[in-house]
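Okay, structure incoming, though there's no sequence with it:
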């Protein structure tokens, strides 16, 4: 018999959530084969079985929170030919003959009371005990009748019934009538929410704005994109231009590339640029390492690979740790102007926006030009207005003279 244990995830991560069981009791598993997917604050991690055999029992359900080092499943010897009974059948069997009940379902079922006969995950039972909730009163979402943590949480936050007035069809409001949909936030979404709130509460964040005439960048990209693709097998986008411009501006304004450590300001002598990527699970920020040492093709290739890993949910913790500055592009969703929020301990983030043609004064003439608003959010405890405005102005000037940017990179 081999135990499946939650592995060490990262220095700052001590728990995760069971996102998906890839194997069920009775399934055959090979040594090194993935058995469960864990969702952590930053990435999803697939856990392997260290032994070959048959999954004998699962000790946690999908949606349960588990700790590093916790045993979550067991693998025993066997051929896997005898699959366990469905949950509904197991419930009936356990209710009638508890002494002979199979132990392939990770729940505790007894016949002493209606609550004890309710099928529930261990974590759900624990939470129900802490909140003083009778499991038999909970309406689970699971069609098989299994109560999970989210069911307990939803029940505990539901308004208590009142006896002051009778409930009629005209006045009744419930989630069952289709007017509401309650969706539990994923672990990642909860982490994003708490960290964004923490940033707003713990920093003196301000935002300064400017606008960039994208005429020359777009013209240069149009002229060079085919040859660029032929030479490097990667497409020339705008992100490499912005990344290079940001690196050049960070070198001139080093406090924008820093962080606070107690009473010290730590200026980073490296340029690891985070590129925000939107995924179904939320925003993630993989890092382009040593962006100052990479050319345009290497940056575009790096961004493309990281974006694909993010969309495929294959990012590793090492892909997202240690960035010194972040670029986020709300323009891909049509955002004209926004105020980006600082990323973690960083003191600066650049927000890109959609390119929109607008009338602009060029000398004594009015011309229609493709313009982009850009925003720099910064921690005013470290960065003064002079540096923030100067940084953003330099980014603007470099992008309006892209030939110089490419020649000097």
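Yep, that arrived. The shown structure was predicted, so the numbers you read here are calculated from the model rather than taken from an experiment.

can we go C-alpha only for contacts and neighbour counts from here?
Will do.

So which elements touch the helix or strand containing residue 228?
Using DSSP states H and E, residue 228 sits in helix 215-232. Contacts defined by 3 or more Cα pairs under 8 Å, 6 or more residues apart in numbering; DSSP states H and E place helix 215-232 against strand 365-379, helix 402-407.

Take this one as well and set it beside the first:
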């Protein structure tokens, strides 16, 4: 028999959640075939078979948490495709013996989980055993619809709900107790995905560990929109990608970071790690949650290179194909809430980074050109959140002003780059 184990994922990742089994018990598995998909804190990872055989046993159900190195499946190199799990064969005589022992029991009380292991224990998945211990449920009393008699987490939950319903006092029709769902109000309960739990945890940690402050400014987008309108067709013809706003903002951020390096640093104990490279994270919203893939060495890329890299990373994020290397090591982050219509916001730091720039919707507003003239201009609010532990207000405000200046004079970005 060949054991399929959870491989080393990354230095900071020690466990994952079984998202989806890509092979079923009895399926033929070739070397290199993807067997199961794991959801980690950052990305989904497919585990591939290192050997050839038939999948005869699955040891972790979808939704189970598994640690690196744990056995999650078994392959039999000598079995034929369609082979039933080995554990199912010796169960029949045990079920017969047990049936004789409970002949006197009422039929309605006969437990459905008749299958036991060699030690006489009811067969159940690790997740089911853990849940049974937490809820104080006796596995021998749980009925299951599994044809092999294996108790699943759904069976435990259903059994526990039945016990709770039987022991609970009749509710008063006049009112709903505090903290309980009103049966007349429909609700849906969904378990948070591992990634959503991680996002929630990290955002709260940032609020507790960083002295976060936000400063605001606004930028006149007239010059950038003029450049894009004049050059967009030739830019696409030459480079095969559209000239968007993100390349301008990325270049402006890099230029400002070179002048104010503490925004490109992080705190490590009682030391500052000031980075002399510019790996810019770009926040991307996906169905699974917010991810921040990183544009490496953004200072060395052309406008077309930045646009191409951002486009590729965004597509990989939406297709759930980002690798861990795509998400690690950013030095500063840009997030664009304007794509969803946000006019103003206070972005939260992406730890351990100490700065994040928030872009917002472009709106036409009347702007005073001088004492006598007013013009309608395309304006955008900018927000810079920073860690006040190492970045003073003067430096943060000066950084954002420099970003504004570079954006309002796009030609200067070529010199700053």
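Sure, I can see it. Note that this is a predicted model, so its numbers are computed, not measured.

TM between them?
With the length set by TM-score structural alignment, normalised by the length of structure 1, the two chains reach a TM-score of 0.86; 392 aligned residues with a Cα RMSD of 3.5 Å.

re the thing from before, what residues in structure 2 pair up with the helix holding residue 228 of structure 1?
Mapped onto structure 2 using TM-score structural alignment, helix 215-232 of structure 1 spans residues 222-239.

rewinding a little: and the helices and strands packed on helix 215-232 of structure 1, which is most packed in?
strand 365-379 (a mean of 19; mean count of other Cα atoms under 10 Å).

which residues in structure 2 does that strand align to?
Per the alignment by TM-score structural alignment, strand 365-379 of structure 1 matches residues 373-387 in structure 2.

Which residues does the matching stretch contact?
Identification of contacts with stretch 373-387 of structure 2 by Cα atoms under 8 Å, 6 or more residues apart in numbering yields 210-222, 263, 343-349, 354-369, 396, 400.

what does stretch 217-225 of structure 1 give?
With contact meaning Cα under 8 Å, 6+ apart, stretch 217-225 of structure 1 is reached by 235, 236, 237, 238, 399, 400, 401, 402, 403.

Could you tell me how far stretch 394-409 of structure 1 lies from the centre of the chain?
33 Å (Cα atoms, centre = their mean, to the nearest Å).

Does anything pack onto whichever strand or helix holds residue 73 of structure 1? Which helices or strands?
Using DSSP H and E, the element containing residue 73 of structure 1 is strand 71-76. Helices and strands touching strand 71-76 of structure 1, by 3+ Cα pairs under 8 Å, 6+ apart, are strand 2-5, strand 53-58.

Of those, give the one that comes closest to residue 279 of structure 1.
Taking Cα to Cα as the criterion, residue 279 of structure 1 comes closest to strand 2-5 out of these, the separation being 28.2 Å.

mean per-residue distance, that closest one to structure 2?
Compared with structure 2 after the fit, strand 2-5 of structure 1 shows a mean deviation of 0.8 Å (mean Cα distance after the TM-score superposition for structure 1).

Distance from the chain centre to that strand, please.
The answer for strand 2-5 of structure 1 is 27 Å, by Cα atoms, centre = their mean.

which other helices and strands contact that strand?
Using 3+ Cα pairs under 8 Å, 6+ apart: strand 2-5 of structure 1 touches strand 71-76.

So which bit of structure 2 is the strand it packs on matched to?
Counting by TM-score structural alignment, strand 71-76 of structure 1 pairs with residues 71-76 of structure 2.

what's in contact with the matching stretch?
Looking at stretch 71-76 of structure 2 with Cα under 8 Å, 6+ apart, the contacting residues turn out to be 1-6, 52-60, 66.

let's see it at 7 Å
Applying Cα atoms under 7 Å, 6 or more residues apart in numbering, the external contacts of stretch 71-76 of structure 2 come out as 1-6, 53-60.

ok, so of the residues you listed, who is nearest residue 233 of structure 2?
Closest to residue 233 of structure 2, out of all of the contacts of stretch 71-76 of structure 2 and judged by Cα to Cα, is residue 6, at 49.0 Å.

tell me, stretch 346-360 of structure 2 lands on which residues of structure 1?
Mapped onto structure 1 using TM-score structural alignment, stretch 346-360 of structure 2 covers residues 339-353.

Please state the offset of that stretch from the chain centre?
The mean C-alpha position of stretch 339-353 of structure 1 is separated from the chain mean by 16 Å, Cα atoms, centre = their mean.

before we move on, what about stretch 152-162 of structure 1?
28 Å.

start to end distance for that stretch?
Stretch 152-162 of structure 1 stretches 20 Å from its first residue to its last (Cα to Cα, to the nearest Å).

Please point out which parts of that stretch sit buried.
Under the neighbour-count criterion of 16 or more other Cα atoms under 10 Å, stretch 152-162 of structure 1 has 152, 153, 155, 156 buried.

Put together JSON lines for those residues, with secondary structure and distance to residue 176 of structure 1 on each row.
Output for the buried residues of stretch 152-162 of structure 1, formatted as JSON lines (DSSP: H, G, I helix; E, B strand; the rest coil; distance: Cα to Cα, whole Å):
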{"residue": "152", "secondary structure": "helix", "distance to residue 176 of structure 1": "17"}
{"residue": "153", "secondary structure": "helix", "distance to residue 176 of structure 1": "17"}
{"residue": "155", "secondary structure": "helix", "distance to residue 176 of structure 1": "13"}
{"residue": "156", "secondary structure": "helix", "distance to residue 176 of structure 1": "17"}
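
Quick one: those residues as JSON lines, columns for distance to residue 306 of structure 1 too.
Below are those laid out as JSON lines (distance: Cα to Cα, whole Å):
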{"residue": "152", "distance to residue 306 of structure 1": "37"}
{"residue": "153", "distance to residue 306 of structure 1": "35"}
{"residue": "155", "distance to residue 306 of structure 1": "40"}
{"residue": "156", "distance to residue 306 of structure 1": "40"}
